[in-house]
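1. sequence first, then the predicted structure:
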Amino acid sequence: MDRSFTPSTFHPRRPGIYAPLRIDACGRAGPTPEAVRWSRWRRTSSGFYLPADLELIQPEQRIVEAAAVLPEYGGVTGWAALRWLGATWFDGGAGRDDVHLAIGPCNVRAQKGIHPCEEKLAPEDLTELDGLRITSAVRSTCYEMRYAATLRLAVVVLEMAAYHDVVSIEEVRAYARSLASWTGVPQLRAALALAEENSWSPMETLMRLVWILDACRPRPLCNVPVFDLAGRHLGTPDLLDPVAGVYGEYDGHVHLVEDRRAPDLDRLELFRSVGLEGAVMVAADRRDPSQFVRRLLGAYRRARNLPEGARRWTLEPPGWWIDTTTVAARRALIGRDRRLLAHRNRLRGPLAG
């Protein structure tokens, strides 16, 4: 496509992301008025443009376009800041969610896809990463939790931020103490009481909340490795009640492909052979969790009826095992030990789950 000006990359570490430009009559620093009139450029916000053939696909591109209207004091916040920090579970609802801008006492007009927030903004809550001003990880997480549509989604926000190790539960709890009567703080505090640091996907989090809040079963552990009595790793179920010997698994679309289904079934059989009873949640259960609750309660009944001595598993790891179940443990990994987190990457995808 013919253009009067070609934009440069926003930042060397963000290839394929471009900063919006203002009109320039000479065409040296931005599109000419003629180019804009002939629709060779699209308007990203009031006064800013990008070439029309640069598709708005990546969340990072949406974020940079919204950030162009930031005043001198302020930063991108909420899901968009977490995404910029590397928390890729946060995708902005596949384009449905506005990019929120924390602007403190400044004034920015709301525009399509851009939501300015005038809540108090302390200087220490602002930082810059790869040329973009954002609010800190803990402030961004608390903001997204406070304004989440439901308590359960607020828990998802915290757990997916913790999944990427950008915040810990204790960091969020400490920051929450400073918020007092801010909007959404009761929901933030309630979500903190339910949160864990080792959930690997939004649906695992939602499944655990059904387990606790709907099925009224004891709070399960998240993604803890299970071993046989000889110290061999049998598997890592999504959820596990270690007292009852009941586990839960979420089978999303990645579990339905041909090369995954057989190993999944083999693992379920292996768990049962050592005295573990399980229940599987599927995508349809999100709309109506009653069937998963029924399956889960059935697993509890089966576990109670197992004969004495059927339990041939343990959570006690062998001496060589490296723990990765907390944010602190994962942050402490260095060098080649970081490879231990690779098995979680296959699950990474949109926050909507």
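-> Nice, thanks for sending it over. From a predicted model like this one, the values you see are computed outputs, not experimental measurements.
2. contacts and neighbour counts: CA atoms only from here.
-> Will do.
3. in this structure, which spans are strands?
-> 41-45, 48-51, 75-77, 99-102, 114-117, 126-129, 132-135, 221-222, 226-228, 233-235, 239-241, 246-251, 277-282, 313-314 (DSSP state E).
4. for the last one, packing partners?
-> In this structure, strand 313-314 packs against strand 226-228, with contacts taken as 3 or more C-alpha pairs under 8 Å, 6 or more residues apart in numbering; DSSP states H and E.
5. which strands and helices sit next to the strand it packs on?
-> strand 233-235, strand 313-314.
6. turn the strands of the chain into JSON lines, including distance to residue 349.
-> Shown next, in JSON lines, are the strands of the chain (distance: least, C-alpha to C-alpha, whole Å):
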{"stretch": "strand 41-45", "distance to residue 349": "26"}
{"stretch": "strand 48-51", "distance to residue 349": "27"}
{"stretch": "strand 75-77", "distance to residue 349": "20"}
{"stretch": "strand 99-102", "distance to residue 349": "19"}
{"stretch": "strand 114-117", "distance to residue 349": "23"}
{"stretch": "strand 126-129", "distance to residue 349": "23"}
{"stretch": "strand 132-135", "distance to residue 349": "22"}
{"stretch": "strand 221-222", "distance to residue 349": "19"}
{"stretch": "strand 226-228", "distance to residue 349": "26"}
{"stretch": "strand 233-235", "distance to residue 349": "22"}
{"stretch": "strand 239-241", "distance to residue 349": "20"}
{"stretch": "strand 246-251", "distance to residue 349": "14"}
{"stretch": "strand 277-282", "distance to residue 349": "17"}
{"stretch": "strand 313-314", "distance to residue 349": "31"}
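7. one more to weigh against that first structure:
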Amino acid sequence: MELHLTRPDLVVPVRADPSGRTGPTRGQVRGRHWTKVAPALYRPAGGATTVAQRIVDAVAGLPEGGAATGWAALHWLGARWFDGRDPEGRPLPVPVAVGDRHALRARAGIVVSEDWLYEDDVVLVDGLPITTPVRSVCYLARVARDEIGALRAIEMAAYDDLVSVAELKVYAASLVGRPGKRRLEAALEVADENTWSPMEVVMRRFWQRQRGRPLICNPPVFDAWGNHLFTPDVLDVAAGIAGEYDGRVHGAGPRRSRDLDREELARRLGIEVVTMMAGPGEEQRFLRRLDGAYDRARHRPRLRSWTLDQPWWWVDTSTVARRRALGPAERARWLGRRTGQNGRDFG
């Protein structure tokens, strides 16, 4: 496949050229100054290989009509939570789609999808063919190992407003007989468009499975005068219990101090805050904290000094449609608070 990239600092792999005019000679490719990235394709060796360069290397070796898909296509579009690493930080293979009319020999560093492609599934972005966000997310959700993996794909793509749940449901309905379709559809039924980090997905679904409670993601909490007080990761509105995920094994410094101030404010309002931490054995400890919070909530006075009713000046950003309607200045103001959330990036 011939690529004409418009992004800087990326190198398009080339074929060897006996004359040395359009690529390295056959003698040069046997040396240490060139790296083979695909059958008969090479690029200069040396320097760090970025995630974007890995994606380019993978796509360059595809037949015409092929494209990056899954996490790679979403990363190319700038999605925050798709960094091409597994939970241990190891590079994930680049997923590529070639359709059902081509067969591609497996090679290290890529995973091939030979599902048929719709005519409008592939788009060109900055010179690189990628599958559309809805196709990329549906693929990721279908091949996920479990519900959490499928939900992460859906909700973290929605974080950047690349897809909405409604759009994904329409596309999913067209996937007749595709493997993993049931997992995709089941995840879409419980997906939330206002999740701010991958680990919030884990905490919310664990809480719901263990305690069967309805939870709201990142709801802004106000006092009776319309002042914004805080925004918990998840909230059991009926019980007045908030959940927070803290990915730091040992919290310290100004950030932790602000977290403690927020927890104290929540207690004064009559909201119990339960924190899930990173680390082995944390799920059972989190359950014990939840049990304690629900026990205290049952003995708390019913009168509340907080509300989820939004004042006139507040802009609701809880859905993809609402966020897409914002202008650049509004996005900077109202979505800036989502930055700095705990939780590791994922592929």
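-> In hand now; what should we look at? Note that the structure is a prediction, hence the values are computed from the model and not measured.
8. any idea what the TM-score is?
-> After superposition, the two chains reach a TM-score of 0.93 (TM-score structural alignment, normalised by the length of structure 2), with 340 aligned residues with a C-alpha RMSD of 1.9 Å.
9. deepest of the helices and strands packed on strand 226-228 of structure 1, which one?
-> Of all these, strand 313-314 has the most neighbours on average by mean count of other C-alpha atoms under 10 Å, namely a mean of 20.
10. residue 275 of structure 1 maps to what in structure 2?
-> Applying TM-score structural alignment, one finds that residue 275 of structure 1 aligns to residue 270 in structure 2.
11. now do the helices in structure 2.
-> Secondary structure of structure 2, counting by DSSP state H: helices at 26-29, 51-60, 70-76, 133-143, 147-159, 165-173, 181-190, 198-211, 253-269, 282-298, 320-324, 328-335.
12. what's the closest of the ones you listed to residue 108 of structure 2?
-> helix 51-60 (9.8 Å; C-alpha to C-alpha).
13. what's in contact with the closest one?
-> Outside helix 51-60 of structure 2, the residues that touch it by C-alpha atoms under 8 Å, 6 or more residues apart in numbering are 1-3, 10-13, 37-38, 41, 66-68, 72, 75-76, 83-84, 94, 96, 109-110, 128-129.
14. now restrict the residues you listed to buried residues only.
-> Using 16 or more other C-alpha atoms under 10 Å as the burial test, those include 3, 12-13, 37-38, 41, 66-68, 72, 75-76, 83-84, 94, 96, 109-110, 128-129 as buried.
15. picking that back up, can I get the helices of structure 2 in TSV including distance to residue 245 of structure 2?
-> Below are these laid out as TSV (distance: least, C-alpha to C-alpha, whole Å):
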stretch	distance to residue 245 of structure 2
helix 26-29	50
helix 51-60	27
helix 70-76	24
helix 133-143	23
helix 147-159	15
helix 165-173	24
helix 181-190	20
helix 198-211	6
helix 253-269	11
helix 282-298	10
helix 320-324	23
helix 328-335	19
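16. of all the ones you listed, which one is nearest residue 304 of structure 2?
-> Taking C-alpha to C-alpha, helix 253-269 is the member of the helices of structure 2 nearest to residue 304 of structure 2, at 7.3 Å.
17. packing partners of the closest one?
-> If contacts are counted by 3+ C-alpha pairs under 8 Å, 6+ apart, helix 253-269 of structure 2 sits against strand 272-277.
18. which other helices and strands contact the strand it packs on?
-> By 3+ C-alpha pairs under 8 Å, 6+ apart, strand 272-277 of structure 2 packs against strand 241-246, helix 253-269, helix 282-298.
19. mean deviation of that strand from structure 1?
-> Once fitted to structure 1, strand 272-277 of structure 2 is off its aligned match by 0.6 Å on average (mean C-alpha distance after the TM-score superposition for structure 1).
20. can you check stretch 52-60 of structure 2 too?
-> Taken against structure 1, stretch 52-60 of structure 2 registers an average deviation of 0.6 Å after superposition, with mean C-alpha distance after the TM-score superposition for structure 1.
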